[in-house]
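Q: sequence-free structure coming up:
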């Protein structure tokens, strides 16, 4: 479960959480003001209707002459029609303005949250699932869009209408409406108190939806593994369990909100019907006219419908408040990896970069008791190729993570070309580093754009040259549309070796002074490995290169081989020197030799098996 999926909403917050949207509303003050004008005019024209109706009843029907009565009624009906047209125009303008604002502000929030999440360090993703983030970017922003683009507008409009109708009722029937107003106060107070429960349930419901989204995102990204372990039914049940949990939480929220709506509408109806009863008594006693009574009835209906609408809007606002809290949590997240306020500038690279790690001690934030690097010291000279070898968990990949400044060490110093990496801008630092990761990432676009990802401004010819250097050109041109072939999500249309060669071409195109190769040929067969190794050696000329490889055949030509174990350097030397010492490196080489010899025997046995059977 993610860090925040089960978190309780912060105490003391409710609708006030929507105040956090203020920075996103600020740029559109003029449009908001215009929308408020349209909203106010739409509400006022609605409130004018009962007055026009009263005039029609009291004045349009009093003329004794039938002809004059018809003319008077025609004028009053035309006046009513004019009010209706004005109400329609202002309502349409209000709808367009607020809906535009809802769409625009939601888009801004999505962009801000997504851009902020992309800047988080890997530490953030150790505790937050990507499915949780996606849920907040979709479900939560949809709730905010509904509130900003619809609910707030409807709430303000109905609030104006309710206040206006109530004011007119008080002016025309002060004694009766004083009683009604007292009743409404008794209605509002319990509603506000009970509304807090609705908000808590809204937040919990959104968290449970995020849980199911996180499960789905994780499993869909690993469908081949799920199917290979025949875990489809098990994963489907896990998703159903999460979905049912979300449904039950949602059911409690719906039930609580239904109770709230029923209470508000029932209590308000009772209070207003009491006012109408008093009004009919006044007509019968001759204290007010029929038109006055008709006006009162319409205002009562407007007040009743407005209060009912406000109760619905209040529920939407409570849900949006929970959504806002969740989104603001993402925006409030601060990466521990920050560039300095005044970063130092590195000189233009001349060949390879110089890398220095001095007395570095580091453990991952999620594993504070497990040291990844312990008093680690390493200097790599410009243009030098250094291989890092050792058993799994020795700290090889951690060195790469620290050089890219995905993490900062707890102590020690890391320098690139004589400057501490903490004094450089992250963009400048990472622009100087090219990397070929062990798990090659392929984006859902064409082969051309996947290679160009390493250098967005590269020409097609430069992309083709990088692909040739990585021995990827031939298989790419054999694809149905060549370099314009869509490679599918995560490169599902390519083999593992093809994906890796695309990744190598991307790094070659970037042409950075420091090249990091993390098992760059692990997915290649022997023949392809030789070809790509030759291409990498060509690309490594005049470049500083750090190589991680379990296949020792890929590092024998390195200038130096650094042997790691338990986060410390245990030996350094050339291949021949390390073999002569008969240490850890020699043991690793012997193990690989035995495995290779066994594989060769198996291949020979497979080849001779048909002959043996025929004999």
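A: On my side now, so go ahead. Source: prediction; values computed, not measured. Numbers count the residues shown, from 1 in each chain.
Q: going forward, measure contacts between C-alpha atoms and count neighbours the same way
A: Fine.
Q: just the strands in the stretch 151-300 of the chain please.
A: Taking DSSP state E, counting those that start in this stretch, the stretch 151-300 of the chain contains no strands at all.
Q: now do the chain
A: For the chain, strands defined by DSSP state E occupy the ranges 355-363, 371-380, 385-389, 411-416, 419-420, 433-436, 514-518, 544-548, 560-565, 568-573.
Q: Let me know which of those strands is the nearest to residue 344.
A: Closest approach to residue 344 among these (Cα to Cα): strand 419-420, 8.0 Å.
Q: which strands and helices sit next to the closest one?
A: If contacts are counted by 3 or more Cα pairs under 8 Å, 6 or more residues apart in numbering; DSSP states H and E, strand 419-420 sits against no helix or strand.
Q: that older thread, of the strands of the chain, which approaches residue 123 most closely?
A: strand 355-363 (11.6 Å).
Q: Counting by contacts, list what that closest one packs against.
A: Short answer (3+ Cα pairs under 8 Å, 6+ apart): strand 355-363 packs on strand 371-380, strand 411-416.
Q: want to compare, so here's the second one:
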């Protein structure tokens, strides 16, 4: 299985990850929880402030260690203990508030991203693997959770400690503080230099992870085909290759980050040792007390630790920035099919007249071949029209255009005289019922699979639909009857049983327009006879469009539309088209009669 995405194709996007400014895109998701955010920030300021007060208490203890009165010394120790308790409570409160905020925000992001991608037209999924979309919803949001629920609060806390600690260092000893500040430029340079490389590697790593997920999703989704063609080894090799590239990108990111952390920590703590050395001489000279030196050293260690933590968290923020960009890309994806901002109401009751007016359309993945080449077709209310023709003629495209999965490049598709582009998709699709050639069975019960056609249907209506579709007997024979779990993609059912479930779903929907994409293709002769009877009954009084390959289906249509290479080449009844001796006559001999007449 060939890869469709990956770092090569994502280079342009990775180059956009130049700073952590992308994290600002998370603010709309955090805005509704401003109160929770404010309390979390207050707890954060409290813990940082208490941390900065603690060295002052230590100084008092050290400077008064040899005083005659033990009561004062006990008071200093009690105060230090009280500050420690306050720090513990504040830290716990900060953790609880920030973690809850992170979980809430990420939950909202996941919900919004899924709501967005589930409504995107099929054209979007021609360009991206489903597994990559799932990776963004899971892996990327988990990374953002880690940052919002932990890293950002730790970063803010360390930033406060850095600023406050620096100010108190100046208050304690301005001379030693100025010496410490000389180290700052040396620390910033590797952070900025290696940080830029780290951002690119982080985005590359995320791209490969998503590619690996997409590869695995595709393989597992077609596992029977993989095994039937003994393709396991090659599939595993392809997955391993992508996964190893993900590891390689992660390895380079890890070492880059490790190098940056090592340089920053060495520079910072080397400076602390140097300051401590000079401070020790000041104590010996009587220029400062031992307690003041201890206080200054504690502050310098706190400031140094905050800088080191910030440099490490900076890497996490860069990874989250890349993840945020990838999620925002999904949220801001421009769909080729858009509802108008002021949709017109659909005229009711819906009669079911369908008109294709000079429709030209190319699939985005095949821009050089017209799927529909200036097609004009009018289907009257209640008429049954069969679409026939060789593969790639445009039959299924007609079905898709009626559902407005794609928009024509020119011309229009109308329902009861109204252009589909002027209507809301969720509005007019309620009046369409589809039975696809490859029926979709969801991983739930038989009852809920049929109820998918009309969620408010009663159990009695569901069973009646199943009886009409000749599905009741085999459903009743399942271990739990209608409540039997059908497995992912209906693995417990045969092809014909899946098809009858799909037909029952369409019967339950009871829509005025019925779309059948070769609904009886997977049925045995007996089931086909039963289902054909159900379809005939269902089609009465409804506009029915059938993509047909069976002679029995075609002959019962009011009109047959013959398509070839995206064009309508003939229309008429079965007898009329056979008499013409064109494409339909040839298809009737070779395809509809299995070649018997041709012999």
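A: On my side now, so go ahead. What you are looking at is a predicted structure, and each value in this text was computed from that prediction instead of being measured.
Q: And the TM-score between these chains?
A: TM-score of the superposed chains, computed with TM-score structural alignment, normalised by the length of the second structure, equals 0.97; 594 aligned residues with a Cα RMSD of 1.6 Å.
Q: Any chance of the strands of the first structure in JSON lines with mean neighbour count as columns?
A: Below are those laid out as JSON lines (neighbours: other Cα atoms under 10 Å):
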{"stretch": "strand 355-363", "mean neighbour count": "20"}
{"stretch": "strand 371-380", "mean neighbour count": "18"}
{"stretch": "strand 385-389", "mean neighbour count": "25"}
{"stretch": "strand 411-416", "mean neighbour count": "18"}
{"stretch": "strand 419-420", "mean neighbour count": "16"}
{"stretch": "strand 433-436", "mean neighbour count": "23"}
{"stretch": "strand 514-518", "mean neighbour count": "25"}
{"stretch": "strand 544-548", "mean neighbour count": "27"}
{"stretch": "strand 560-565", "mean neighbour count": "22"}
{"stretch": "strand 568-573", "mean neighbour count": "17"}
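Q: for the ones you listed, which one sits closest to residue 331 of the first structure?
A: Between those, strand 355-363 lies closest to residue 331 of the first structure; by Cα to Cα that is 26.3 Å.
Q: That closest one vs strand 411-416, what angle?
A: Orientation check (axes from the mean of the first three to the mean of the last three Cα atoms, to 10 degrees): strand 355-363 of the first structure against strand 411-416 gives 150 degrees.
Q: Make TSV out of the strands of the first structure and add distance to residue 55 of the first structure.
A: Listed next are the strands of the first structure as TSV, based on distance: least, Cα to Cα, whole Å:
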stretch	distance to residue 55 of the first structure
strand 355-363	82
strand 371-380	85
strand 385-389	92
strand 411-416	84
strand 419-420	83
strand 433-436	80
strand 514-518	85
strand 544-548	89
strand 560-565	94
strand 568-573	93
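Q: out of the ones you listed, nearest to residue 145 of the first structure?
A: Of all the strands of the first structure, strand 433-436 comes closest under Cα to Cα, at 40.1 Å.
Q: now that closest one: how far from the chain's centre is it?
A: 26 Å (Cα atoms, centre = their mean, to the nearest Å).
Q: same for that strand, what does it pack against?
A: helix 496-510, strand 514-518.
Q: Show me what counts as buried in the first one.
A: Going back to what we said before, that points to helix 496-510 of the first structure. 497-510 (16 or more other Cα atoms under 10 Å).
Q: from those residues, which single one is nearest residue 601 of the first structure?
A: residue 497 (24.4 Å).
Q: residues touching that closest one, list them.
A: 521, 523, 524, 525 (Cα atoms under 8 Å, 6 or more residues apart in numbering).
Q: Buried members of these into PyMOL, please.
A: Of the contacts of residue 497 of the first structure, the buried ones can be selected in PyMOL as follows, counting by 16+ other Cα under 10 Å:
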select buried, resi 521+523+524
